[in-house]
Structures are given as structure tokens and as C-alpha cells.
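Novice: I'd like to go over a predicted model; first the sequence, then the structure.
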Amino acid sequence: MQTVDQIIQPHWLIPVNTRQSVLLEHAVVIDQDEIIEYGPAAAINARYEANTSTVLDNHALIPGLVNAHTHTAMTLLRGFADDMPLMQWLSEHIWPTEAKWVDRAFVEAGANLACAEMIRGGTTCFNDMYFFPDVVARCAETAGMRACIGMIVLDFPTAWAQNADEYINQGLAMRDQVRHSPLITTAFAPHAPYTVSDEPLQRIATLSEELDCQVHTHVHETAQEIEESNARYGMRPIERLAQLGLLGPRLLAVHMTQLLPDEIDAVAECGVHVVHCPESNMKLASGFCPVSKLAAAGINVCIGTDGASSNNDLDLLGEMRMASLLAKGFSQDPAALNAYETLAAATINGAKALGLEHHIGSIEAGKKADLVAIDLSACATQPVYHPVSQIVYSASRDQVSDVWVAGRRVLENGVLTTLDAERICATANEWRDKIGGY
């Protein structure tokens, strides 16, 4: 018998493959950080001896969830400014508060809180955009999470940088610092077409091509954004990004609630990835991403939560449910974004958008062992006819029992193994007292 590090044997194994398989009484073999194979449990146990065996009689095992759009440190502003439209929320509340309070300590406290929340909810990889990205990278590594860290770019000064060139240069320095990390990748993260001018966007387009690096940006989020772009540039943001050389398979376009048919065609032709953030879009009344039309055009659609200050959580299971229900209601098609397609949007589609599909996003031999176990024995998910349907339409993040990232168990029986939740929450409350004036 071959000795390996781990064997995990769930009741249901959901690999997220093109056959939309749900496998009963199968087991996954892990050695070091990699999936060796999976197969019928009896055959696996006859061929392998594991240092650690985990039997999960009531659980579904899925690939780790990929949160394709976050602002992790903004967990510290959860509930700080609610119930208002995007530009009022940003200009009157978020940006002034960030200018006053954001520093390395703020970002560390917020990122730690975000990592704890995301691991507890089954997220193993996140795609972030915020200030002090080197701090976020360090927090992710400490938590044992996988992360794509955004090299944020803005035209205006913040505590992180004073101008667009400095943002880009500091981002590139951060990218160089993490280049050997097995858990951290990077992407250019110009905030939005309305906050970044042509010259830095052109430089980002060139660097993205030279470095084969993804570009992560908010785009076509609100009707006001479209109106202002037409007034300022004489064109809509998508057309402007195309002219600047950014429309292509490295672009992650976040929100995309304001799209014309020809823009959907252009996005499809160029291979752009769309990150759907349904709860944030609804909370800010930004509009509805036409997910069914995007999928019908062959566009890769993945799911993000956005920041906890506009959501107000980092619950990707909840986001999946909302994405599927909204797709059905918006398209008036009950078959739109079915349960398995929704699970794929939160796993392999997110991996594809980040250029990580050969490493994560599905349960396959040779991929990293990023896995999530969901206990379906709760009353809310009984009886189980179709486990994928239960995960998408019924399960809560409280039913996530165990999480592995690169074979490391970062959540065990509902308990974080890499982070001190009590200390993290205490620190968050200290920041609330400072920011809120308590």
C-alpha cells in the first residue's frame, strides 16, 4: 500500500466537472498540498494508507469557494454607512473615513477579520482590491488562505500612494515580494474607469501584457457612471477600455450591471471575465447584471461578495443563492443559472478568471487540495434529494464544518486552526470605538 498524507471520505463528492457529477461513497487522496486521485472509497482504502483519515458521513465535499471580488479590510466599516446610493456612499462616507483612518494597522485588522469570516464560510481563495496590499498578502498567508492581491491604482492620493505612477510602482514592488509564495498571486487593480485616467490605464495594459498579469476593475456598475463617462470622454466605459487596450482575457470586469447587446458581444469576443456581485448591487441599487445573457454568449461569469461595507458580509454561499435566484427572476426563466452552474460560478469559473484553473476550482488529480466540507444533516437541509441543490438553495455557511487549503486544514469541526477569532474580533471592536467615537 502507498502511504499518503490524507484521505477524505465524504458521503457526497462533488468534483465540479463538465459532467456535473455527484459521486456517492468516494474518497479523495491527498499528499502534501496536492490531490493524488479520487475514486470509490473501497478501492482507495485498499490501495492507500493515510497518515490522517477523515470520514464525513453526512457531508458534501466540494472544491474551495473562490470569492472573485473583495475589499477585505473594509470589514472594519461593516454597517458604518448603509442605505444610500453608491456615489453618495463613497464620496460622503467611505472615502473621507478611509482618508482619516486607513493605515497598516487598519488593513491588518480588517484583513484578519475578513480571512476568519471567509474561511468559516468555505472560501479558500479571494481576489482583493485595497490599500496596503502587502499587508493583505501577509494576512492571507498567515491564515493559510489563497489570494490574488490587487495592485490598486487611483488618480488621487491616499495613505498608500500619492499618484498613479506611485501606485503602480509600489504594486510592482509588492508583486516582486510575493513572487515565490505558493498561496499568493497578484493582479493590477485600477479602481474604476471614473477614478483612473487614460495614461495609467494604458501603462497597466502594457504591463499586463508584458507580465501576463490579470487586471481587476469595477466597470459599468451604475447608470451614473455611464452618464459621466459619456459626458467626460464621449463614450461608454467599455468602449474606452477597449480603446486603451484593456478589453481581453486578462480583464476581470466587476459588476457590469449596465450593458447593451453590442457590449455583451464585445466582451464575449474579447474573452473578458465578469464578476457578479448580486447582493452589493442590490443593496446599493446599482442595477442587475444580465447573467443569463452573458452565459448564453459564452462569457465566463464568476461570483464575488464585494466588500463587507456594501454587502454586508463575505458569505459566498449566500451570494450563490442570491445569484441564482436573481438570474431566474431577471430573465423570467426558472432554469437560468441552475444549482450546478451556480456552484461552478463560485469555484472553477472564479479560478479561470484568476488564471488559476489548472491549480484550483475543481477536484481533480494534480490540483491543489483546496476543499470544503458542508454538513447537510441539519434540519434546514433535510431530506437530501440533490446535494448541489441543497448547497445552493438551502445550506448556510454555519454548516461548513471543515476547510482545507493546499492540504492544510484551516477549519476543523467548525473551529479555525490558523487564526484567533476572539482576538481578531476584539481588535475589530477597538477600531469601531475609534472610528465611531464610542
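Specialist: That came through, no problem. Residues are numbered from 1 along each chain as shown.
Novice: rest of the way, CA atoms for contacts and neighbours
Specialist: Noted.
Novice: how about the helix or strand containing Leu61: buried residues?
Specialist: Assigned by DSSP states H and E, Leu61 belongs to strand 48-63. Neighbour counts over strand 48-63 (16 or more other CA atoms under 10 Å) mark Tyr48, Glu49, Ala50, Ser53, Leu56, His59, Ala60, Leu61, Ile62, Pro63 as buried.
Novice: what about versus this one:
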Amino acid sequence: MNVYLVGGAVRDELLGIEVVEHDWVVVGATADVLRKRGYRQVGRDFPVFLHPETNEEYALARTERKVSPGHTGFAVDASPDVTLEQDLARRDLTINAMAKDQGGRIIDPWGGRRDIANRQLRSVSDAFREDPLRVLRTARFAARFNELGFAVAAETMRTMAEIVGAGELEALPPERVWQETHKALAASRPEVYFEVLRECGALERVFPEIENLFGVPQPKRWHPEIDSGVHTLMALGVSASLSDSTEVRFAVLMHDLGKATTPKAMLPSHHGHGERSVQLIRDLAARLRVPRKFQALAELVARHHGLVHRATELKPRTIVELLTQLDAFRQPDRFEKFLLACEADARGRAGLQTRPYPYADLLRLAQHAAREVGADDVRAAGLDGAELGDAIRIRRIDAVRQALRGAEAPARRES
């Protein structure tokens, strides 16, 4: 049998990017041959094996034939006579359809090196349109490699639009949509993922809550970019510069969903959009099976970000109530992610991306001061139960008042 390094490892090596995963394809062998050599089979839909020593994935070369709609509707042939070129032909993009043999020779039958040089994300063949998940994957690669100058080739974008128009995306399993989206949120330019999905018409099919934000106006005084959808993706881009946390980035993406449901008579104001956003987040999270920790942070940001933007106007009592609702004393790490998401919202506006955001530092100071109030100190006064809780709250309010005394106020609030 012949073994080749394939896919992302070859691509990243040619791009000068650190290779973190090695995937291999095996030509001229059977599942029985690999099992006899100690490989452990893990794939159910097609034969994928783990190497007995390295645990790296080895897949038998295969071809696929579309037999039903959706992402999994394929008949697979992994017989020993399937060639390397046939295996590479079924892959999504040319930059992912290269292989390297044991001697270090690059096998590139579909022009992957050419498209790396031209910074193009191009589909390999018409087989691309048979798997609707490739629409999301291509958008994800666009987000990942945007900083290197990559863009989706025009003909591939047209193919993606045709897949969307055929209704294929509706057959995607929710967990696969979330999986691709989560990977895209981890990219260096996560907003590009949603821009590409919107360009090919997929955003309204997969994330209608985000698509509905585009064209919804906001007060120009607070939002020079005006458009709610534009603001959301600008804020997402800022969040990527502030934090690697995909929880933070998801929360920023979700924070203004309620603006799409503002009554037209109220526009461009959006009073009460926070609570409307929370319900939309819950619906989206249930539909795509978003992990609970992502949903929880997103709901907190949607509900409270407007209050954070007015932190210097708040009384110490209100600040302590806010910190309590955020569970900031027991979950300080989540509180920090919350503040980063609020900062991304404030800076995700035309011409304001680099300005300071002192509101977060003010609340960090308040949280630190209030946290210093210990229950043991209050309990020593003989209090318990509700009285103990009231006493702790009063002492925290006083601690925050003392800590914030003399703090500089920002020149203006946010909206």
C-alpha cells in the first residue's frame, strides 16, 4: 500500500503556517489490511483508522456518489483500486486537494499551488455542489485566511449561491452548522464568515436573525455606520482583536438581535431591544444546539450591555445590583468575558474602533472592591440568613462608593 500526507497539512506547509494536524490517505489497501497492522477503525460512514503509535488519522482512498439530499447522502467506494487522484477529486477546495508522498514530492492534480499563489479559494470540481456543508466550510476558510489575502473565487461563489437556491442547506444537521460556525468564530477574521454567507445568500437560511439586522437603522449620533447589521459585524471584528475567546465573539454576534424586531414606528430608536435579543438568542441556541455557556454569556451581554455603557452614571447601589445579576463575584472569568464583549460593542462603530473604553475598568474596580467584603466579617456581628445577605450588600455598596470616589468620568455615554 502507499501512504500520502494530504489536505491541510500540505496546504499549511506551503503557506508557511505551523502544521498542527497530520492526515493521511492510504491507497491500495483494505480495512482488513489496516486492522491486521494494528490500526483502530473509528469511521462509521467510511473507513478511517488511527495509527497504533501516533494516533493520527489514516483514511482509505475513496470516491463518493450522491444518492440523497443533504450532507450525508453519499454512497462510498473505498476499494483498493481507488486512485489518489480520484480521492483528491472529491475534496472541497483546490488548496485542500494536494498530497505529499514519502519522498516529499507534492501531488497537485487540481491546481492547489496555483490558487495558493493567487490567494483563491476555488472548488475542485462539480462534486463540490453535492455537499451543502461546503458552503459553510468555504466561508470558514475565507475567515481563516483573509489576513493572508485569500478570497472566494467568483465561480465558486456562484456555485455556493446555486446550492443555497436549491434548498440544500436546510438538510444540514444543526450540530454541523454549529461546528463550522464555532470554528469560524475562532478565525482571525470571524466577521468574514458571515459576510461570505451573506454574499451567497446562505446567511438568511442559516442565521436569519443576523440577516434581518441589515437595513435596520440606528441613531447616527451613537452609530455613525447607522446599519445594525454592519455594526454587528464591525463589533465582531473588534472582539477578535480583544480576545481569542469564542464565547466572547459569539456574545458580540448575538448582542443586538432584538433590533431586527423593533417596531418601525420606533426607529431609529431601539428601546427594549435587550430583552427581545434574549428571546431570539434562546431560539437560535435551541435550533443550533449551542452549548449552554455560550448562550448564558450572550444573554447577559444582550440584556446588560446598555447599562455598562452608562457605568459612570450609575449609583453604587445599582452597580452592586448589576454585579450580582452578572454573578461577577462567583464567576469572575465570565465577568471579564462580559466586559470584553461590551467593549467590542462600543468600539464596533465607524471611526470609533480604537477609542478607549473606561467603563469596563470602572466596573472591574467596583467588582474587586465589592469582592473584598467577606461573609465571615459580617457573620461575626451575629447576623444570619436574610439579614446576613442585606448586610453584605450594604457593605459592598459602601466599598464600591469608596473605590469609585474620584474616578474620572468618560466624556459621553454609549447607546
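Specialist: Looks like it arrived, so ask away. Keep in mind it's a predicted model, so treat the numbers as computed, not measured.
Novice: superposed, how do the two chains score by TM?
Specialist: The TM-score (TM-score structural alignment, normalised by the length of structure 2) is 0.28; 196 aligned residues with a CA RMSD of 7.1 Å.
Novice: tell me what the strand holding Leu61 of structure 1 is packed against?
Specialist: Contact here means 3 or more CA pairs under 8 Å, 6 or more residues apart in numbering; DSSP states H and E; on that basis strand 48-63 of structure 1 packs against strand 2-13, strand 371-375.
Novice: which residues are in contact with the helix of greatest length in structure 2?
Specialist: The longest helix of structure 2 (DSSP state H) is helix 385-404. By CA atoms under 8 Å, 6 or more residues apart in numbering, the residues outside helix 385-404 of structure 2 that reach it are 316-317, 320, 362, 365-367, 369-371, 373-375, 378-379.
Novice: now it: buried residues?
Specialist: Buried residues in helix 385-404 of structure 2 (16+ other CA under 10 Å): 388, 391-401, 403-404.
Novice: follow-up on the earlier one: for the helix or strand just after the strand holding Leu61 of structure 1, which helices and strands make contact with it?
Specialist: Per DSSP H and E, the first helix or strand lying C-terminal to strand 48-63 of structure 1 is strand 65-70. Packed against strand 65-70 of structure 1 by the contact rule (3+ CA pairs under 8 Å, 6+ apart) you find strand 123-128, strand 301-303, helix 348-353.
Novice: what's the following helix or strand after the first one?
Specialist: Using DSSP H and E, the helix or strand that follows strand 123-128 of structure 1 towards the C-terminus is helix 133-143.
Novice: remind me what the next helix or strand after that following helix packs against, helices and strands.
Specialist: As assigned by DSSP H and E, the chain's next helix or strand after helix 133-143 of structure 1 is strand 146-153. Packing partners of strand 146-153 of structure 1 (3+ CA pairs under 8 Å, 6+ apart): strand 123-128, helix 133-143, helix 164-177, strand 184-190.
Novice: now render these as TSV, adding distance to Leu211 of structure 1 and mean neighbour count.
Specialist: Output for these, formatted as TSV (distance: least, CA to CA, whole Å; neighbours: other CA atoms under 10 Å):
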stretch	distance to Leu211 of structure 1	mean neighbour count
strand 123-128	18	29
helix 133-143	18	22
helix 164-177	10	18
strand 184-190	10	25
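Novice: among these, which comes closest to Thr427 of structure 1?
Specialist: helix 133-143 (14.4 Å; CA to CA).
Novice: so that closest one versus strand 184-190, what angle?
Specialist: 150 degrees (axes from the mean of the first three to the mean of the last three CA atoms, to 10 degrees).
Novice: relative to His273 of structure 2, how far out is Val135 of structure 2?
Specialist: 31 Å (CA to CA, to the nearest Å).
Novice: which one's more surrounded, those two?
Specialist: Per other CA atoms under 10 Å, whichever of Val135 of structure 2 and His273 has more neighbours is Val135, with 25 against 20.
Novice: so the more buried one makes contact with Met160?
Specialist: Yes: between Val135 of structure 2 and Met160 a contact is recorded at 5.7 Å, counting by CA atoms under 8 Å.
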